[in-house]
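Engineer: Sequence first, predicted model second:
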Amino acid sequence: MESRKRKAYSIAEKLNVVDRLRSGEAQVSVSSDLNIAESTLRGWLKDEEKLRSSLAGMDCESSKRKRQRTAKDTQLEKAVIDWFNQERSEGTTLSGPIVQGQAKAFHQMIHGDGAGGFEGSNGWLRNFKSRHDIHEVRIRGEQRSADETAAAEYPPILKKIIDEGQYTPEQIYNADETGLYFKMLPDRTLAKRSDEQKTLGFKQAKNRLTILLCTNSTGTHKLPPLVIGKFAKPRCFHHLNMETLPVVYANSANAWMTSAIFEDWFHRHFVTAVRRHLRQQRLPTKALLLLDNCGAHPKTLASKDRKIVISFLPKNTTSKIQPMDMGIIANSKRMYRRHLVKSITARGDLSLPEFLKRRTIKEAIYMFASAWEEVSRQSIHGCWRRALGEAIVTSDDADDSDEEFEGFSAADVSRAFGVSDTDIEEWLNVDEDLPTTAHLTDNEIVANATSQCTEAEESADEDEDQEMEPVPALSSVVQGLELGLRWLETSSNGTAAQTCHLRNIIAMARAAARDSCKQRKLTDFFHSHSD
């Protein structure tokens, strides 16, 4: 008969069980509660004092071993760790060289300028971090710099502004920028130990865009994203009718938001779209746009009739009370990366470098527009309520599901790259703190231009390498659409609405083909002076 292996319990585990028995959380008479034999439990209770004495002796030995790893200069050690703790409590970012420099300064203060023997070497830094369990971590977000008091006081102030302006939730908007590395992939993967090329990868594509997202507090009106790139007319836009893009496109030298771009977007797109939406809802054409205190947001901005105005959130509060920062932007970017992963897994025989080469700004635009469309109304309104609370109230709040932002499952990424949950989260937030605008001095502008020269040239070279797609002949277009229609009509994936929509497109293409084949008269190429 096969014998069952018994688990070996440590002294700490035994005492934990004894404590549970003493507190009444478990019963000795019911051994199934703990899956331990009753006789064993009674033996642990009987030997409780011996167990505690043994554990105390082990702790003593452990503390002796720890005390052996002490610093040679205890005064310097205490000064450095006290300074370190103080600076971190205030949120100061500390690097290894900063700690080493401060240690040298403390050494001079303690032992005098002439004292030698301490260099603050990398070995000292490594041992210092080991002694105090200090690790390097990545800083995210702006929670440290948030003004808690101003954030708490703002919702009643906004409520008063809304009441005085008689704005409905449909008429209250928020807009904010975010950066996007639209080609970047995870930089870690699972690999076998025997794989000699497991650490070899591809150069990370840090092609970036700045995207402005805007929506009202009910989530019923999401404006098309404003996408800012480096180039006014990328090669992938050749022969492209810009009006067909699902976004508004602009450009600047660093792909950053500028006051000129924002003002143009406000007057030409925001005001027009808001008026159209409010007329459809049969509401007064007035609105309030909430913005953060970014230097690229003009401080005096309003529609010509002064009915659509802006209001600024208090400084250093956007991470606390700006609706876009409560998850709307994060969820849209997660949706984008879900689409990116799906496109990678469906790339077929195309190699990954070739796939990335073909990922143009146009492809990223359509993909992000789809991601933005998938962010639900309930999610948006939930973020508004989390950010501004009592200031945002609607009649259907009771029915609001306030759904969580799940983005997509780790399995989607794991199938494509085989990365862990921690690496997935790091990849999802890789461009969280990517700057979208800056106020630079003249010297900073020159310095940045010099340091960014290589990156700009690489982007320009990549843009030049992208082949311009020729405009297809109308006859080929009609044939392709008709082939697609036959597939859609026989496929189980198609819907009646999709079939009707495709038929309308085919009819439009046929009409354009007929017009292009009409015999032209010589007089058609001349115009009278009265025209």
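Structural biologist: Sure, I can see it.

Engineer: CA atoms for contacts and neighbours, from now on please.
Structural biologist: Noted.

Engineer: Which residue ranges of the stretch 51-200 of the chain form helices?
Structural biologist: For the stretch 51-200 of the chain, the helices defined by DSSP state H, counting those that start in this stretch cover 74-89, 96-111, 122-131, 148-165.

Engineer: Columns mean neighbour count and distance to Asp400 on top of those helices, output as TSV?
Structural biologist: Shown next, in TSV, are these (neighbours: other C-alpha atoms under 10 Å; distance: least, C-alpha to C-alpha, whole Å):
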stretch	mean neighbour count	distance to Asp400
helix 74-89	14	38
helix 96-111	16	48
helix 122-131	14	48
helix 148-165	15	20
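
Engineer: Now distance to Ala260 too, for those helices, in a markdown table please.
Structural biologist: A markdown table is the format used below for the helices of the stretch 51-200 of the chain (distance: least, C-alpha to C-alpha, whole Å):
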| stretch | distance to Ala260 |
| --- | --- |
| helix 74-89 | 39 |
| helix 96-111 | 39 |
| helix 122-131 | 48 |
| helix 148-165 | 27 |
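
Engineer: Tell me which of these sits nearest to Thr199.
Structural biologist: For Thr199, the closest of the helices of the stretch 51-200 of the chain is helix 122-131, at 25.3 Å, according to C-alpha to C-alpha.

Engineer: about what we covered before: which one of the helices of the stretch 51-200 of the chain lies closest to Met335?
Structural biologist: Distance to Met335, taken as C-alpha to C-alpha, is lowest for helix 148-165 among the helices of the stretch 51-200 of the chain, at 29.0 Å.

Engineer: And that closest one, what does it pack against?
Structural biologist: Helices and strands touching helix 148-165, by 3 or more C-alpha pairs under 8 Å, 6 or more residues apart in numbering; DSSP states H and E, are helix 318-321.

Engineer: from the chain's centre, how far out does the helix it packs on sit?
Structural biologist: Centroid displacement of helix 318-321 relative to its chain, using C-alpha atoms, centre = their mean, to the nearest Å, is 15 Å.

Engineer: putting a second one here so we can go through both:
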Amino acid sequence: MDKSSKGKRTVITVEVKKQIISKHESGVRVSDLAMQFGMAKSTICSMLKNKDAIKGASVAKGVKTLKQRTQTMEEMEKLLLIWITEKQLAGERITESIICEKALHLHAQLVANTPGASAEIESFKASRGWFEKFKKRSGIHGKHAEAASANKLGADQFVLEFKDYVVSLGFAPQQVFNCHETGLFWKRMPRNTYITKDEKALPGHKPMKDRLTLLLCANASGDFKSKPLLVYHSENPRIFKKNNVIKSKLHVMWRANSKARVTRQFFIEWVHEVFGPSVKKYLQDKNLPIKCLLLMDDALSDPPGLQDELMEEFAFISVKFLPPNTASLIQPMDQQVISNFKKLYTKAVFQRCFEVTSDTELTLKEFWKNHFNILHCLHMIDKAWRDVSQKTLQAAWKKLWPDVVPEHATEAVEEDVPLVEDIVFLGNSMGLEMSGADVEELVEEHGAELTAEELQNILLEQQKAAAEEMSSEEEESRESVPTAKIKEMFAKWAEMQAFVEKYHPDKAAVSHATNTFNDFAMSHFRQILKLRQKSQVKLFW
């Protein structure tokens, strides 16, 4: 070897690596490849270990290294996906350029908070190529590339078309329904209260950002409210297990996924199990024709083929979608129904806090931080949804279908004023310094723009709940083994151990194997028996 070349590291192009992998997959041996390409066998083996990444790489000819995705990039995309979900919940449409702009902003925020990562800013451009790959990785749909601004022209045109449509098909107000999803930060106090300020001041403590998603639905006559669909990030919260909660008996249809998001599958299940049967019974009780119209924003569920997925027994349900970007203008649920529901939820929460702090020795901070849980939240949701008045539900159709809105229903807007005053009174009674503006801000915050830190808090809450749920399930499976069964297995293991030790010729190997099994397997069950024996002693005394 030439002295001048000694010590130099030869860098192999991705193209050559692909050739080597291809030859090996066609049957060429490692030793032959090493000889052909003048490389060490260990180098060839290293390539083969990483062959999936190398084969999947799309790089220009002559490129020598694969560009690795950084941890900051991975984190940014997770937060970006949560942000997109929040926008969906608010009924907003976002363009590709808006998503890329948010990606750049989140990436910069993360880099600024990560020591030694400043060089990454230059490497991330939020290009069209990145966006296309992000779409594939995350599964977001093309509808995100639509115009983001409110579609006033489309809304006006739809109002005229809608009137003709319901008249031509003979739909009465009782037969026309609207559903819409919304996010709810179920454990959040107004920003200016001492509880929220104390949360932010505590080292390492994250403000309460736990969120769930609700799907609310009612009809134009305001005398029918469907059981809500609720999606949380935990299938079986620990508090459910402690209280033996039967989810099918809840006042909501409980579903869960990591993003706490309504999926098409969940929506179809809700139609089949909740909406369809309850609407059919309602129409029968009212002696109305068994037909109905479900109006919805197409951001809720991909429109193509939705009607075809309904079971035959629910063929009486017609589905109609609002035009893109018109929800804030004409969708009934967006016309103060959801905001009224959130104020009623806040009032119910404050009322519960007031009662607890008045009737027990718990302080507000103690109850809020350590005792207020998702079960309390479910009771508050049920109460708030029941308390949304018929007038509020009727008035919500004024912009879309004014012909069916009674005159008295237009006064429903005024119901919010005393409601806000009640919340402020309850808050002040518990020592919270707050005003009506704080209540309005709290309601608006459920759909407000989230910072990188807030998105990270949501992600952490989701991961924490998932970890607790997994841990709880593992614990439950361990504890479910009967004591008698454990003792039976110990007897069988002792019998097996004696048999092997007596008849196996290699005594040393047997001793090593049985000791290993005892240490790593049977000791676990011995510990369970010890804990149960201690528990029995405590109970006896």
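Structural biologist: Cool, the structure landed. As the structure is a computational prediction, the values presented were derived from the model and not from experiment.

Engineer: Show me where the stretch 301-450 of structure 1 has its helices.
Structural biologist: Under DSSP H, counting those that start in this stretch, the stretch 301-450 of structure 1 gives helices at 318-321, 328-345, 352-358, 361-374, 377-388, 410-417, 421-428, 442-451.

Engineer: Quick check: which element contains Leu110 of structure 2?
Structural biologist: Following DSSP states H and E, one finds Leu110 of structure 2 within helix 96-112.

Engineer: Give the buried residues for that helix.
Structural biologist: 96, 99-100, 102-104, 106-111 (16 or more other C-alpha atoms under 10 Å).

Engineer: on contacts alone, who are the packing partners of that helix?
Structural biologist: helix 71-89, helix 120-123, helix 452-479.

Engineer: in the longest helix along structure 1, what's buried?
Structural biologist: If you go by DSSP state H, structure 1 has its longest helix at helix 496-517. Residues of helix 496-517 of structure 1 classed as buried under the neighbour-count rule (16+ other C-alpha under 10 Å) are 499, 502, 506, 509-510, 513.

Engineer: Could you measure from the counterpart of Leu294 of structure 2 in structure 1 over to Gly229 of structure 1?
Structural biologist: The alignment partner of Leu294 of structure 2 in structure 1, by TM-score structural alignment, is Leu289. Distance, Leu289 of structure 1 to Gly229 of structure 1, using C-alpha to C-alpha, to the nearest Å: 24 Å.

Engineer: Counting neighbours, what do you get for the match of Leu294 of structure 2?
Structural biologist: 20 (other C-alpha atoms under 10 Å).

Engineer: From Glu170 of structure 1, how far off is it?
Structural biologist: From Leu289 of structure 1 to Glu170 of structure 1 the distance is 11 Å (C-alpha to C-alpha).

Engineer: Can you get me a residue count around the equivalent of Leu180 of structure 1 over in structure 2?
Structural biologist: Alignment note (TM-score structural alignment): Leu180 of structure 1 maps to Leu184 of structure 2. Leu184 of structure 2 sits with 21 neighbouring residues when counted by other C-alpha under 10 Å.

Engineer: Phe182 of structure 1 now?
Structural biologist: Phe182 of structure 1 has 24 nearby residues by other C-alpha under 10 Å.

Engineer: any idea how far it is from Ser414 of structure 1?
Structural biologist: Phe182 of structure 1 sits 19 Å away from Ser414 of structure 1, going by C-alpha to C-alpha.

Engineer: Please apply the same query to Glu455 of structure 1.
Structural biologist: 30 Å.

Engineer: Then Phe408 of structure 1?
Structural biologist: 11 Å.

Engineer: how about JSON lines for the helices of the stretch 301-450 of structure 1, with mean neighbour count and distance to Ala255 of structure 1 added?
Structural biologist: Compiled in JSON lines, those are given as follows (neighbours: other C-alpha under 10 Å; distance: least, C-alpha to C-alpha, whole Å):
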{"stretch": "helix 318-321", "mean neighbour count": "22", "distance to Ala255 of structure 1": "22"}
{"stretch": "helix 328-345", "mean neighbour count": "21", "distance to Ala255 of structure 1": "18"}
{"stretch": "helix 352-358", "mean neighbour count": "13", "distance to Ala255 of structure 1": "20"}
{"stretch": "helix 361-374", "mean neighbour count": "18", "distance to Ala255 of structure 1": "12"}
{"stretch": "helix 377-388", "mean neighbour count": "23", "distance to Ala255 of structure 1": "26"}
{"stretch": "helix 410-417", "mean neighbour count": "16", "distance to Ala255 of structure 1": "28"}
{"stretch": "helix 421-428", "mean neighbour count": "16", "distance to Ala255 of structure 1": "21"}
{"stretch": "helix 442-451", "mean neighbour count": "11", "distance to Ala255 of structure 1": "13"}
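
Engineer: For Cys294 of structure 1, which of these is the nearest?
Structural biologist: Among these, helix 318-321 comes nearest to Cys294 of structure 1, with 10.4 Å by C-alpha to C-alpha.

Engineer: Structure 2: matching residues for the closest one?
Structural biologist: Going by TM-score structural alignment: helix 318-321 of structure 1 matches residues 327-330.

Engineer: same question, stretch 261-274 of structure 1
Structural biologist: The aligned range for stretch 261-274 of structure 1 is 266-279, by TM-score structural alignment.

Engineer: In the matching stretch, which residues are buried?
Structural biologist: 266-272, 274-276, 278-279.

Engineer: of those residues, closest to Lys23 of structure 2?
Structural biologist: Closest approach between the buried residues of stretch 266-279 of structure 2 and Lys23 of structure 2, by C-alpha to C-alpha: Phe266, at 47.2 Å.

Engineer: The closest one falls within a helix, correct?
Structural biologist: Yes: counting by DSSP: H, G, I helix; E, B strand; the rest coil, Phe266 of structure 2 falls inside a helix.
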